[in-house]
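Trainee: sequence? don't have it. structure:
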């Protein structure tokens, strides 16, 4: 059944893109031919393949993955819209989230021109916020757009940050040989990381947009 799913995916790609072989698919995806064979054996289509093919050929990610819906989207290489992946990893606005999986849940279309003004669309990802340490700016359940190409620390800016195995969303202050992680909620004290602890902080990217669903 899994192999059949992968074969169906291959057939859709070949018909819609003009790619004629697994070797050519590997070349387009910039991967080794063996990676295609391995995915075929497992019957799993990596999410990054879906994203790259949809952006390159203007194909609907949902159609590529399942065969359902319209074949083409408006999100081609020169189209008006650009697909941004939303991942399962959550940004903790609290003590730190250990839900860090990069599995793509779905895609959201943004206007390409708007994204280009903000940063590098190819390096952007959507993530959910969990917790209340960044209220009132960000609330529990908000979805934020993170540009992973923007990692230079600037005063007063909100970032997605990795500390040890946890990821969180904070404002960052640079000090000599130290980083201070600030919350907007006054109930949360700043966290000062010095020396090696500061050097180990990963700036995942800058938060450039947020979406809130009212319940």
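Mentor: Perfect, thanks for sending it. Only a predicted model underlies this, so the values are computations on that prediction, with no experimental measurement involved.
Trainee: hey, let's count contacts and neighbours off CA atoms from now on
Mentor: OK.
Trainee: how about residues contacting stretch 72-85?
Mentor: 51, 54-60, 104-113, 121, 124-126 (C-alpha atoms under 8 Å, 6 or more residues apart in numbering).
Trainee: downstream neighbour of the longest helix belonging to the chain in the secondary structure list?
Mentor: Among the segments of the chain that qualify as a helix by DSSP state H, the longest is helix 2-17. Per DSSP states H and E, helix 2-17 leads on to helix 22-29 as the next helix or strand towards the C-terminus.
Trainee: so where do the strands sit in this structure?
Mentor: 81-92, 104-111, 124-130, 143-147, 158-163, 166-175, 178-182, 191-194, 202-211 (DSSP state E).
Trainee: next one: the first one to chain centre, how far?
Mentor: Using C-alpha atoms, centre = their mean, to the nearest Å, we find the averaged C-alpha position of strand 81-92 to lie 4 Å away from the chain's own average C-alpha position.
Trainee: just want the angle from that strand to strand 158-163.
Mentor: For strand 81-92 against strand 158-163, the angle by axes from the mean of the first three to the mean of the last three C-alpha atoms, to 10 degrees is 50 degrees.
Trainee: quick revisit: which other helices and strands contact the longest helix of the chain?
Mentor: For helix 2-17, the packing partners by 3 or more C-alpha pairs under 8 Å, 6 or more residues apart in numbering; DSSP states H and E come out as helix 33-42, helix 61-66.
Trainee: one more to weigh against that first structure:
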């Protein structure tokens, strides 16, 4: 499992809460290999205290920790995802499986890629500030990166991967709900005629993420959650000029 793939798995698993039992799987894998906590720490290049913290769930390791364990023969795919690497290989067959990010981003062992993506779906992520199109078709823009999410977890959120994209938040107008640099998953299917909530909008050719509130008479109020910004009133006769591109459903950002 290459470092980029481990990072993507850790991000999506952590966000959707699958890593609630990460420390339990880590301990289970150590016991399966019949290794002491001290020996396991040595293989990973960390202190005994760090290893204990990881197994107790008090801390979460960095990617290089998992890479060191994988090199030592630990099934890091199981530790991260809860599925055994052998099971994943059985599903994909014995042929070489290409990582969607390119063959140079993953390591192959015995002709089988350890960067298995079965059970995961790839979501394109766009930087809306770098957009160059007319604003409506995100698909026409250049994809900045691709993140992988467990299909089952997306389904549990009521999301159809074919209609979900990610966009990068720019600016501080939506703090503290969203901060500059966050990624937000957008449900492109959820585009109601009478929106209430946080949406990706197209306003006068500019994509904006705003909280939408409808008021008496049919007007819309576009609200910035940051109190330093004034709300914008869209009168009823101009509501048709605002396109709802999708509802903001999932935030991926750094916890400060």
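Mentor: That came through, no problem. Given the structure is predicted, the values throughout are model-derived calculations rather than measurements.
Trainee: just to revisit the earlier point, buried residues in the longest helix of structure 1?
Mentor: 6, 8, 9, 10, 12, 13, 14 (16 or more other C-alpha atoms under 10 Å).
Trainee: how far away is the fifth one from residue 70 of structure 1?
Mentor: The one in question is residue 12 of structure 1. 12 Å (C-alpha to C-alpha, to the nearest Å).
Trainee: before we move on, back to that, could the buried residues of helix 2-17 of structure 1 go into a markdown table alongside distance to residue 27 of structure 1?
Mentor: Putting the buried residues of helix 2-17 of structure 1 into a markdown table (distance: C-alpha to C-alpha, whole Å) gives the following:
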| residue | distance to residue 27 of structure 1 |
| --- | --- |
| 6 | 18 |
| 8 | 20 |
| 9 | 17 |
| 10 | 14 |
| 12 | 17 |
| 13 | 14 |
| 14 | 14 |
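Trainee: coming back round to it: please identify the most buried of the helices and strands packed on helix 2-17 of structure 1.
Mentor: Mean neighbours per residue, mean count of other C-alpha atoms under 10 Å, is largest over the helices and strands packed on helix 2-17 of structure 1 for helix 61-66, with a mean of 20.
Trainee: what's next to it, contact-wise?
Mentor: The contact list for helix 61-66 of structure 1, computed with C-alpha under 8 Å, 6+ apart, reads 9, 12, 13, 45, 50, 51, 54, 68, 69, 70, 71, 107.
Trainee: tell me the one of these nearest residue 27 of structure 1?
Mentor: Proximity of these to residue 27 of structure 1 was ranked by C-alpha to C-alpha; the top entry is residue 13 with 13.7 Å.
Trainee: quick one: the closest one from residue 107 of structure 1, how far?
Mentor: Distance from residue 13 of structure 1 to residue 107 of structure 1, by C-alpha to C-alpha: 18 Å.
Trainee: in structure 1, which residues correspond to the longest helix along structure 2?
Mentor: The longest helix of structure 2 (DSSP H) is helix 3-15. Taking TM-score structural alignment as the measure, structure 1 aligns no residues with helix 3-15 of structure 2.
Trainee: name the residues of that helix that come out as buried.
Mentor: 3, 5, 6, 7, 9, 10, 11, 12, 13.
Trainee: my read: the last one touches residue 81, true?
Mentor: Yes - Residue 13 of structure 2 is within contact range of residue 81, at 7.2 Å (criterion: C-alpha atoms under 8 Å).
Trainee: which one in structure 2 is aligned with residue 164 of structure 1?
Mentor: Using TM-score structural alignment, residue 164 of structure 1 sits opposite residue 204 in structure 2.
Trainee: same check, this time on residue 127 of structure 1
Mentor: Per TM-score structural alignment, residue 127 of structure 1 is aligned with residue 167.
Trainee: if I look at that match, how far off is residue 248 of structure 2?
Mentor: For residue 167 of structure 2, the distance to residue 248 of structure 2 - C-alpha to C-alpha - is 9 Å.
Trainee: any residues in contact with both of the two?
Mentor: 184, 185, 186.
Trainee: which residue, other than its chain neighbours, is closest to the alignment partner in structure 2 of residue 144 of structure 1?
Mentor: Residue pairing (TM-score structural alignment): residue 144 of structure 1 is matched to residue 184 of structure 2. Nearest residue to residue 184 of structure 2 in three dimensions, chain neighbours excluded: residue 251, at 4.6 Å (C-alpha to C-alpha, 6 or more residues apart in numbering).
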